[in-house]
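Visitor: here is my input, please return the structure:
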Amino acid sequence: MLIHPQFDPVALSLGPVHIHWYGLTYLTAFGLFYWLAVRRAAQAPFAQAGWHRQAIEDLLFFGVMGVILGGRLGYVLFYKPAHYLAHPGEILAVWQGGMAFHGGLLGVIAAMALYARLRQRTFREVADLVAPCVPIGLAAGRLGNFVNGELWGRVTTADVPWAMVFPQSGSDLPRHPSQLYQFALEGLLLFAVLQWYGRKPRPLGRVAALFLIGYGTLRFVAEAFREPDDFLGLLALNLSMGQWLCVPMVALGALMWVTAKKDAPQPVGQEA
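Guide: Okay, the predicted model is just below:
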């Protein structure tokens, strides 16, 4: 069996200031998004609709706020509502850990909707630009989870060649390195699919719809190998909270897919 390397979570210490690997993965994710979004904004029809570097910088600011606020509030509401109701002062204590992807997704959706309204663009246009730029940042986040030795997988048999012992789990049982499964599926694979699909003009909303369907499906699969949260366990139908949260995500993606316009996207808004 493999043993988790037990990385030092602190990448760099500058006196009393400690820079953690997990924080660096967030910075990497935002940096990759910016680079990819600028390149995508230069493609037709986005460039023809007035998208430019400054617009991407503004959109990134909205997105960062959505990720942080939505991710934290999602964790509070989806995973530990009773605890935070009893300890409201801890809701903003993000340094104690606790972020939820699905909450972050809702936060980003709200941020994109606000951005679209302020810039007089359609939500689907903004979402189609954003969607292919997101998965590679998710991949960076999963590497951060692996470095921290958190969100480990379910117990498996020792004859699985890549089975790994995570000392943080409090046992020496072999487990699936589910963080790496998610890195490969929700990160690299979904990134490749969306980059391929989003390269050509598509009906407005289809690229974002594919992201929702693809992520929801791949996350649902990966969750089958991930240890459910010990304070929740498995819920109805022996599904984890993460799997149940994927169901409305896929349903929304399917709805966006079937209601997408049949013609190629023709964004009409202009950036100020």
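
Visitor: can we go C-alpha only for contacts and neighbour counts from here?
Guide: Noted.

Visitor: quick check, Phe231 in a strand?
Guide: No - according to DSSP: H, G, I helix; E, B strand; the rest coil, Phe231 belongs to no strand; its state is coil.

Visitor: need the longest helix for the chain.
Guide: helix 53-78 (DSSP state H).

Visitor: show me where the stretch 151-272 of the chain has helices.
Guide: 178-182, 190-197, 206-223, 241-258 (DSSP state H, counting those that start in this stretch).

Visitor: before we go on, could you also do this sequence so I can check it against the first one:
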Amino acid sequence: MLVHPNFNPVAFSLGPVQVHWYGITYLVAFGLFYWLATIRARQPWNAQLGWGRREVEDLLFWGVLGVILGGRIGYALFYKFDHYIEHPLEIFAVWKGGMSFHGGMLGVIVAMVLYARKNGRPWLQVTDLIAPCVPTGLASGRMGNFINGELWGRQADPSLPWAMIFPQANDQMARHPSQLYQFALEGLLLFVLLWLYARHPRKLGQVSWAFLFGYGVFRFIAEYFREPDAHLGLLALGMSMGQWLCVPMIVIGAGMWVVASRRQVQ
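Guide: Okay, the predicted model is just below:
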């Protein structure tokens, strides 16, 4: 049975300033997004729509705001509402941790809507460009979760070759390294599938809705191996909060992809 290495969350220090691994994974995520979105912007069908490096830089700025603000507010609303309603100022204490992907996604959607309106572009044209560039950032974030030894998995059969003890859980229980499952599923696999799908021109919205559906499915599966939040546990039908938040993503993503596929105009 493996034991989590219990990495030091601080990667290095610059005088009194401590640089955390989790912060580095965010920088890696934003860097990968910029690189991949620049490649996407150069594809002929995207270049014809006026996409270029400057537009990608603007998108990155708006996206960073959406991820950070949405992720933090979403965590407060979805996972610790009772706590933050009593201590609202702690919402701004981002150094204490607590980010929600679903909240971050909603934050990015709002940011892209504002960007689209500001630049006179259809909202789905914007999200179609960036959707294949997002999963690598998710993979980076899950690696940060693993390094921190947080968001560990549910109990696993000790005979499972990769079952792992997480000292941070304060028990000697063999667990699934669910962070790595999510790294592989909603990070690498979703990236490969979306990138291949978006290598050719698609109808407006198809790439965006494919991302929404794909993420919802892969996250729903991974949640079966991830330990539910202690203060929430399992909810109705034995499903976690993460799974319930994925249900509308799957339904809406599939339904809207069908609608988009019936469009007459590319």
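
Visitor: got a TM-score for the pair?
Guide: Here the TM-score for the pair of chains, by TM-score structural alignment, normalised by the length of the second structure, is 0.98; 265 aligned residues with a Cα RMSD of 0.9 Å.

Visitor: thinking again about what came up before, reformat the helices of the stretch 151-272 of the first structure as JSON lines; add distance to Arg142 of the first structure and mean neighbour count.
Guide: Converted to JSON lines, these look like this (distance: least, Cα to Cα, whole Å; neighbours: other Cα atoms under 10 Å):
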{"stretch": "helix 178-182", "distance to Arg142 of the first structure": "5", "mean neighbour count": "23"}
{"stretch": "helix 190-197", "distance to Arg142 of the first structure": "14", "mean neighbour count": "18"}
{"stretch": "helix 206-223", "distance to Arg142 of the first structure": "12", "mean neighbour count": "23"}
{"stretch": "helix 241-258", "distance to Arg142 of the first structure": "15", "mean neighbour count": "18"}
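
Visitor: which one of those helices lies nearest to Gln168 of the first structure?
Guide: helix 178-182 (14.0 Å; Cα to Cα).

Visitor: need the contact list for Leu106 of the second structure.
Guide: 66, 70 (Cα atoms under 8 Å, 6 or more residues apart in numbering).

Visitor: now it, what's its secondary structure?
Guide: helix.

Visitor: related to what we said a few turns ago, if I take the longest helix of the first structure and helix 241-258, what angle do their directions form?
Guide: Here the directions of helix 53-78 of the first structure and helix 241-258 differ by 140 degrees (axes from the mean of the first three to the mean of the last three Cα atoms, to 10 degrees).

Visitor: residues of helix 53-78 of the first structure that come out buried?
Guide: With burial defined by 16 or more other Cα atoms under 10 Å, the residues of helix 53-78 of the first structure counted as buried are 55-56, 59-60, 62-64, 66-76.

Visitor: okay, now Arg175 of the first structure: neighbour count?
Guide: A count of nearby residues for Arg175 of the first structure, using other Cα atoms under 10 Å, gives 27.

Visitor: which ones are touching it?
Guide: 152-157, 163-166.

Visitor: so how far is Ala169 of the second structure from the counterpart of it in the second structure?
Guide: Superposed on the second structure with TM-score structural alignment, Arg175 of the first structure falls opposite Arg175. Separation of Arg175 of the second structure from Ala169 of the second structure (Cα to Cα, to the nearest Å) stands at 10 Å.

Visitor: over to Val56 of the second structure?
Guide: 41 Å.

Visitor: cool, Tyr215 of the second structure as well?
Guide: 27 Å.

Visitor: how about Leu106 of the second structure?
Guide: Counting by Cα to Cα - Leu106 of the second structure and Ala169 of the second structure are separated by 30 Å.

Visitor: same check on Arg121 of the second structure?
Guide: 47 Å.

Visitor: re the thing from before, which of the contacts of Arg175 of the first structure lies closest to Ala254 of the first structure?
Guide: Gly153 (28.9 Å).

Visitor: with adjacent residues omitted, what lies nearest to that closest one?
Guide: Of all residues beyond its chain neighbours, the one nearest Gly153 of the first structure is Arg226 (3.9 Å), with distances taken as Cα to Cα, 6 or more residues apart in numbering.
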